[in-house]
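S.K.: Could you look at this predicted model? Sequence included:
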Amino acid sequence: MNYVEIAQNILALSGGTDNISSITHCSTRLRLFIKDKKKVEQNKIKAIKIVLGIVFTGDELQIVLGKELIPVYNQVVKLYDDKSNIIVQEDLVTESDNNEKKTNVFAESFIKVIGFVSASVTPMIPGLVAGGMLKVFLLLITLGWAPFEKSQTYILLSMLANVPFYFMPIFVAYGAAKKLGGTPIYGMLVTAALVYPDFATLVKSGKALFMLSVPVTLVNYSSTLLPALLIAICAYYAEKLLTKIIPGIIRPVFVGMCTIVISYILGVTILGPLGDLAGGYIVNIFLWASANLGPFAVGLLAACMPWLVMTGMHHAVTPFMVQAIANPGYDVLFRPAYLLHNMAEGGACLGVALRTKDKALKAECFSLAVGCIVAGVTEPAIYGVNLRLKRPMYGVMAGAGLGGIVAGIMGATAYVYGYSTILAIPIFQKTILAIVVAIIVTILTSAIVTMVLGFDEKDIIDTI
């Protein structure tokens, strides 16, 4: 497969390198931040053979590539860095673009906010997954060999596993700065100061703190999201303003220093406490929904999850899932719903595999089912089979919804941040039985509903 040619086509059809502000990726998606949406030829990008689908959220173009992501991403980055290799497409404005209706201002603003949060947290997600799965691995060892928990090896590895969560604000600041186009280190420095050991000690002491005679709210900022986002935004605009007003000859000396000082003063007095307060309210809203809707809250979120994944909105709540694990110390909503959605996608693929008579499609669906259930990667199943065959999506929603209700009734609760795979069930600790029963119900329901409803496989067999 010619990944260089594919990368060239993607960049050219995205309006060229001059139309792209930055490039990143998650586990299955290439993410391009677009300057002018009108220059992107979405239909032609979808027509590229290995592209499973695309999502356009705000200014972020998400191209779903599944297992082909990394080789394509590597070539895209190389070509982006060497912009002379890419044709910059000018004036790619179609008739449909000219006739495009103005969107609702509130809806557009909401999409931009969600896109910004999603882009800010995306770079750290692999780290959260790595740390979470290391926690799962250590937990499995201690279940089989209790003395290991007191060993120095366990203690040191536990520290490593906790790093992505404890220092999450620093990683969020990095992602936000990259998204905004500022210098990442400034926001990272200020957020690092908020989790600095001496600051944490002062917070624990409970003694009154003042910055320029302004009271400093005593907050534990580890594993928080919104304070880091607000500080990163502040650092970006402070740097931008200072670059304009400070003379060029002394700019290298004073821009950085003044940026971090201004951001830190505003961070510890206003932005940090405000972000922590808002973040707490958001988590409480989710907990309220879980408490008042009962088991139906998990079922509803799980049933809606395939559509959230397709729009990329599922990443926006990831940090709040981390915060729920940190405080109040458990998650009865997000992780159960995420996990059961993955099981439902795998179950639907199993349903397709069991019903179809085409050997190639059967083999592909069995492979995708394993990917969903064991590896926790669903986009290839969603875009490659379930969405294209349409009716299996009903199986996904039915299985995830019913499994979520069962999980809610039985009290499935995640106590450690892990990945949404069957290998992560130890994170449910004393409620493992509840999540195991919910997983079985989910897979069986989604497979049976898919088989009963059937599907028209003519359009998909030729592409397998």
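M.R.: That came in fine, so what should we check first?
S.K.: Going by C-alpha atoms from here, please, whenever you check contacts or count neighbours.
M.R.: Noted.
S.K.: Regarding residue 56, what is its secondary structure?
M.R.: strand (DSSP: H, G, I helix; E, B strand; the rest coil).
S.K.: give the contact list for it.
M.R.: The contact partners of residue 56, by C-alpha atoms under 8 Å, 6 or more residues apart in numbering, come to 62, 311.
S.K.: cool, residue 353 as well?
M.R.: 361, 362, 363, 365, 366.
S.K.: I'd like to know how far it sits from residue 360.
M.R.: Distance from residue 353 to residue 360, counting by C-alpha to C-alpha, to the nearest Å: 10 Å.
S.K.: Check residue 434 too.
M.R.: Taking C-alpha to C-alpha, one finds residue 434 at 36 Å from residue 360.
S.K.: try this one next to it:
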Amino acid sequence: MAKFSNEVLELLAFIGGKENIATVSHCATRLRFVLKDPKKADIEKIEGIKVVKGTFTQAGQFQIIIGNDVSTFYNEFIQKAGIGAASKDEVKKAARQNLNLLQRLISHLGEIFAPLIPAIVVGGLILGFRNVIGDIKLLEEGTKSLTEVSQFWSGVHHFLWLIGEAVFFFLPVGITWSISKKMGTTQILGIILGITLVSPQLLNAYAVAGGAEAPVWNFGFTQIKMIGYQAQVIPAILAGFVLANLEIKLRDIVPDYISMIVVPFFGLVPTVLLAHVVLGPVGWAIGSVISDVVYTGLTSSLGWLFAAIFGFTYAPLVITGLHHMTNAIDLQLMSELGGTNLWPMIALSNIAQGSAVLAMIYLNKNDEEEKQVSIPAAISCYLGVTEPAMFGINLKYVYPFLAAMIGSATAAVLSVGTGVMANSIGVGGLPGILSIQPQHMLTFAIAMLAAIVVPFLLTIAFAKKKILVKKEKEMAA
């Protein structure tokens, strides 16, 4: 007998029947639907199904949180519904039909950076560890670092830069590859395009910023500066999309029997030329403006207000998918400033959401069914994965979500007010401290404490005072 027979039939009925499903796929914990008419889905009844831990709509997809059994549930669902399995890419493509221009742009950004996050996280942790052993004066009464007294740690410090450089200096290669993969074009051409942006024969972007004179390609009638775009995000994005779209257009007009020769040549060569003449300089200028505006806003006399607004609204941004834009801004800040003051606030927001769930565990400590959802959600949230906590608990009850937003804003003000900077994007939640620059770890720890305590206490207070209590439940505090 199938494990979820009854639940599958219930979901099929409550979602509007087979005829209301355009496509469906699943990820690690969620079913992802594109519905022909989202209004036909009875969300209240769907969330009442025993195995459902929450629902939300994002990027045109109606997503249902199932948990670790999602693949089993999915297989039984498509069998009972009599519909074909769809890939996540097919679902995303169908979902975009429900999005406006801005939402589509954000969706594209999310898909570009998602495959790069593991490498960026590793790179951030490595930079943090190098700073701990190389910059913090831990030994000889606070006068020397580990690398200064130990040849072993000096060697480790030197060796780890090999990986850090690969991740961040050569990030454009990953971006152009990711774009070619997403667009379904030739991935090796994307990789080659990225390499032409960071080739060793080009003058390093940081040297150019420091005033060094760049060599040139001399064509007689004109010259092109040989400038590299190491760690630059926007030039790589612009070049990657130009190459992908050019290749797609060429495929449409070039006969198949010569496409193997013509398409790569007339796709890659013009794009590389355009990247160094137009796209690179323009992208660099745009990126510099963005990073300057964000950094100036966070370090100005009104930086505390910017921090409070960002900390308060980041969790709602996650619901809409707009949070994907912060990846590009973080990476641009890193390339321009050697660190980011935006990422610490994101890690704090994750912690705040987990702390609100922790308070719900305390309030509902006698509810075994509730704990089956809330305990795993709190753990995953503290490790940087917020969806189970946000959609399974906090948004369900409303007041813990508000408490988490207030706690996040409080912690963000402390973080920005004390000048906390991260080396890079890193692991969210509590492990986020590993990405913080060593000189700021203590003050960030204080901000983390605020992100734990404030949402916890506010959630309990809101429950006791019945503030925004959406769902009545016995509180056994």
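M.R.: Yep, it's here. Since we're looking at a predicted model, the values are computed, not measured.
S.K.: which one's the longest helix in structure 2?
M.R.: helix 441-465 (DSSP state H).
S.K.: in that one, what's buried?
M.R.: Going by neighbour count (16 or more other C-alpha atoms under 10 Å), the buried part of helix 441-465 of structure 2 is 441, 443-445, 447-448, 450-452, 454-456, 458-460, 462-463.
S.K.: Check stretch 187-203 of structure 2 too.
M.R.: For stretch 187-203 of structure 2, using 16+ other C-alpha under 10 Å, the buried residues are 187, 189-191, 193-199, 202-203.
S.K.: Could you do stretch 156-174 of structure 1 as well?
M.R.: 158, 161-162, 164-174.
S.K.: Check the alignment and tell me where residue 156 of structure 1 lands in structure 2.
M.R.: For residue 156 of structure 1, the aligned residue in structure 2 is residue 159 (criterion: TM-score structural alignment).
S.K.: That match and residue 128 of structure 2, how far apart?
M.R.: Taken as C-alpha to C-alpha, the span from residue 159 of structure 2 to residue 128 of structure 2 is 14 Å.
S.K.: Ok, residue 138 of structure 2 next?
M.R.: 15 Å.
S.K.: So which of these two has more stuff around it?
M.R.: Legend: neighbour count by other C-alpha atoms under 10 Å for residue 138 of structure 2 and residue 128, higher for residue 128 (22 against 14).
S.K.: tell me the contacts of the aligned residue in structure 1 for residue 363 of structure 2?
M.R.: Aligned counterpart of residue 363 of structure 2 in structure 1: residue 355 (TM-score structural alignment). With contacts defined as C-alpha under 8 Å, 6+ apart, residue 355 of structure 1 is in contact with 451, 454.
S.K.: Look up how far residue 438 of structure 1 lies from the equivalent of residue 421 of structure 2 over in structure 1.
M.R.: Counting by TM-score structural alignment, residue 421 of structure 2 corresponds to residue 413 in structure 1. The gap separating residue 413 of structure 1 from residue 438 of structure 1 is 12 Å, by C-alpha to C-alpha.
S.K.: Then residue 456 of structure 1?
M.R.: Distance of residue 456 of structure 1 to residue 438 of structure 1, computed by C-alpha to C-alpha: 29 Å.
S.K.: now do residue 414 of structure 1
M.R.: 13 Å.
S.K.: Which stretches in the stretch 351-477 of structure 2 count as helices?
M.R.: 368-382, 387-389, 395-397, 399-417, 441-465 (DSSP state H, counting those that start in this stretch).
S.K.: actually the stretch 201-350 of structure 1, sorry about that
M.R.: 226-245, 251-266, 272-293, 295-311, 318-326, 334-355.
S.K.: Just give the nearest non-adjacent residue to the counterpart of residue 313 of structure 2 in structure 1, would you?
M.R.: By TM-score structural alignment, residue 313 of structure 2 lines up with residue 304 in structure 1. Spatial nearest neighbour of residue 304 of structure 1, excluding adjacent residues (C-alpha to C-alpha, 6 or more residues apart in numbering): residue 397 at 7.1 Å.
S.K.: next one: residue 408 of structure 1
M.R.: That would be residue 295: by C-alpha to C-alpha, 6+ apart, it lies 3.8 Å from residue 408 of structure 1.
S.K.: tally of neighbours for the aligned residue in structure 2 for that neighbour?
M.R.: Under the alignment (TM-score structural alignment), residue 295 of structure 1 pairs with residue 304 of structure 2. Neighbour count for residue 304 of structure 2, taken as other C-alpha under 10 Å: 21.
S.K.: again with residue 250 of structure 1
M.R.: 9.
S.K.: so who does the equivalent of residue 425 of structure 1 over in structure 2 touch?
M.R.: Aligning on TM-score structural alignment places residue 425 of structure 1 opposite residue 433 in structure 2. Applying C-alpha under 8 Å, 6+ apart to residue 433 of structure 2 gives the contacts 441, 444, 445.
S.K.: ok, residue 426 of structure 1 - contacts?
M.R.: Counting by C-alpha under 8 Å, 6+ apart, residue 426 of structure 1 has contacts 136, 139, 140, 432.
S.K.: with the residues you listed in mind, which one is nearest to residue 98 of structure 1?
M.R.: Taking C-alpha to C-alpha as the measure, residue 98 of structure 1 sits nearest to residue 136 out of the contacts of residue 426 of structure 1, at 52.1 Å.
S.K.: Return the set of buried residues in the helix or strand encompassing that closest one.
M.R.: Element membership of residue 136 of structure 1, judged by DSSP states H and E, is helix 125-144. Within helix 125-144 of structure 1, the residues scored as buried using 16+ other C-alpha under 10 Å are 125, 127-136, 138-139.
S.K.: number of nearby residues for the counterpart of residue 237 of structure 1 in structure 2?
M.R.: Superposed on structure 2 with TM-score structural alignment, residue 237 of structure 1 falls opposite residue 245. A count of neighbours around residue 245 of structure 2, defined by other C-alpha under 10 Å, yields 15.
S.K.: Please report how far residue 245 of structure 2 lies from residue 286 of structure 2.
M.R.: 21 Å.
S.K.: Residue 450 of structure 2 too?
M.R.: 35 Å.
S.K.: gap between the match of residue 363 of structure 2 and residue 203 of structure 1?
M.R.: Counting by C-alpha to C-alpha - residue 355 of structure 1 and residue 203 of structure 1 are separated by 60 Å.
S.K.: now do residue 357 of structure 1
M.R.: 64 Å.
S.K.: who has more neighbours, the two?
M.R.: residue 203 (18 against 11).
S.K.: thought that one was touching residue 220?
M.R.: Yes - here residue 203 of structure 1 reaches residue 220: they are 6.9 Å apart, a contact under C-alpha atoms under 8 Å.
S.K.: Contact partners for residue 164 of structure 1?
M.R.: By C-alpha under 8 Å, 6+ apart, the residues touching residue 164 of structure 1 are 124, 127, 128, 131.
S.K.: Right, I'll call it a day here.
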